[in-house]
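Trainee: next comes the sequence, and after it the predicted model I'd like to discuss.
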Amino acid sequence: MQNNPSKDPLHGMTLQKILEILVDYYGFDTLAELIKIKCFTNDPSIKSSLTFLRKTDWARKKVEELYIKTLPKLNK
């Protein structure tokens, strides 16, 4: 039996790790332009953003989608 790695780019990624990667790559200013949510515009931090994203499914989905779109840029 083979152990095939998951093809899901989110497999094994925590929301915190995804957010840290996006903040490192874009910064909160650009994230706020790409995803219009207050946790990225009003006194942004990883901690406050995680609190909001964990409670708000639609916002978390947008962050995950941006991460998936950003992956090819990260791998260069």
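Mentor: Okay, I see it.
Trainee: going forward, measure contacts between C-alpha atoms and count neighbours the same way
Mentor: OK.
Trainee: residue most distant from the centroid, the protein?
Mentor: Farthest-out residue of the chain from its mean C-alpha position, per CA atoms, centre = their mean: Met1, at 33.4 Å.
Trainee: which one's the longest helix in this structure?
Mentor: For the chain, the helix that runs over the most residues, judged by DSSP state H, is helix 15-34.
Trainee: tell me the buried residues in whichever helix or strand comes after that helix?
Mentor: Going down the chain from helix 15-34, the next helix or strand is helix 38-41, by DSSP states H and E. For helix 38-41, the neighbour count (16 or more other CA atoms under 10 Å) marks 39-41 as buried.
Trainee: can you list the buried residues in the next helix or strand after helix 38-41?
Mentor: Counting by DSSP H and E, the next helix or strand C-terminal to helix 38-41 is helix 46-55. Neighbour-count burial for helix 46-55, counted by 16+ other CA under 10 Å, picks out 49-50, 53.
Trainee: one more structure, for comparison:
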Amino acid sequence: MQCFHLYVPSAKVRGCVSSFCKRPGMTATSNDPLHGVTLQHVLTTLVEHYEWAGLAERIDVRCFKSDPSIKSSLTFLRKTPWAREKVEGLYVKLMRTKRPLD
């Protein structure tokens, strides 16, 4: 019998829902490109790539324009869902277009 794994973010227990699974505690891999990536890593990567001026051009937020810092930007992004979504979207777009170094 085939094993089907279930990932439920809000569930306290993650693992296989099949009683026939031979791998207890096995969880499905996430298709979310932001899975396991911190907001600080996202912001640092964007600043390294675009710098603050380029980031401010792409996302019109005052914390990127006026005396920008990682700390103040993280504070703002954690409190402002729409801005965080834009930053995360730009990061995902960058990661999809970025070519690996060979």
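Mentor: Yep, that arrived. Computed from a predicted model, the values in this text were never measured in an experiment.
Trainee: what's the TM-score for these two chains?
Mentor: Superposed pair, TM-score by TM-score structural alignment, normalised by the length of structure 1: 0.90. Supporting alignment: 76 aligned residues with a CA RMSD of 1.4 Å.
Trainee: quick one on the thing from earlier: the longest helix of structure 1 corresponds to what range in structure 2?
Mentor: Here helix 15-34 of structure 1 aligns to structure 2 at residues 39-58, judged by TM-score structural alignment.
Trainee: what about the matching stretch, how far off from structure 1?
Mentor: Taken over the aligned residues, the distance from stretch 39-58 of structure 2 to structure 1 averages 0.5 Å (mean CA distance after the TM-score superposition for structure 1).
Trainee: do you know how far Asp24 of structure 1 is from Ser6 of structure 1?
Mentor: Applying CA to CA, to the nearest Å, the value for Asp24 of structure 1 to Ser6 of structure 1 is 25 Å.
Trainee: before we move on, what about Trp58 of structure 1?
Mentor: Remark: distance between Trp58 of structure 1 and Ser6 of structure 1 (CA to CA) = 24 Å.
Trainee: Cys39 of structure 1 and Thr51 touch, don't they?
Mentor: No - counting by CA atoms under 8 Å, Thr51 is not a contact partner of Cys39 of structure 1; they are 9.1 Å apart.
Trainee: what does Arg54 of structure 1 correspond to in structure 2?
Mentor: By TM-score structural alignment, Arg54 of structure 1 lines up with Arg78.
Trainee: just confirm its match contacts Arg84, I think it does.
Mentor: Yes - here Arg78 of structure 2 reaches Arg84: they are 7.0 Å apart, a contact under CA under 8 Å.
Trainee: compute the number of surrounding residues for the closest residue to Leu74 of structure 2 other than its chain neighbours.
Mentor: In space, and not counting its chain neighbours, Leu74 of structure 2 is closest to Gln40: 6.8 Å by CA to CA, 6 or more residues apart in numbering. Close neighbours of Gln40 of structure 2, defined as other CA atoms under 10 Å, add up to 13.
Trainee: good, we can wrap up now.
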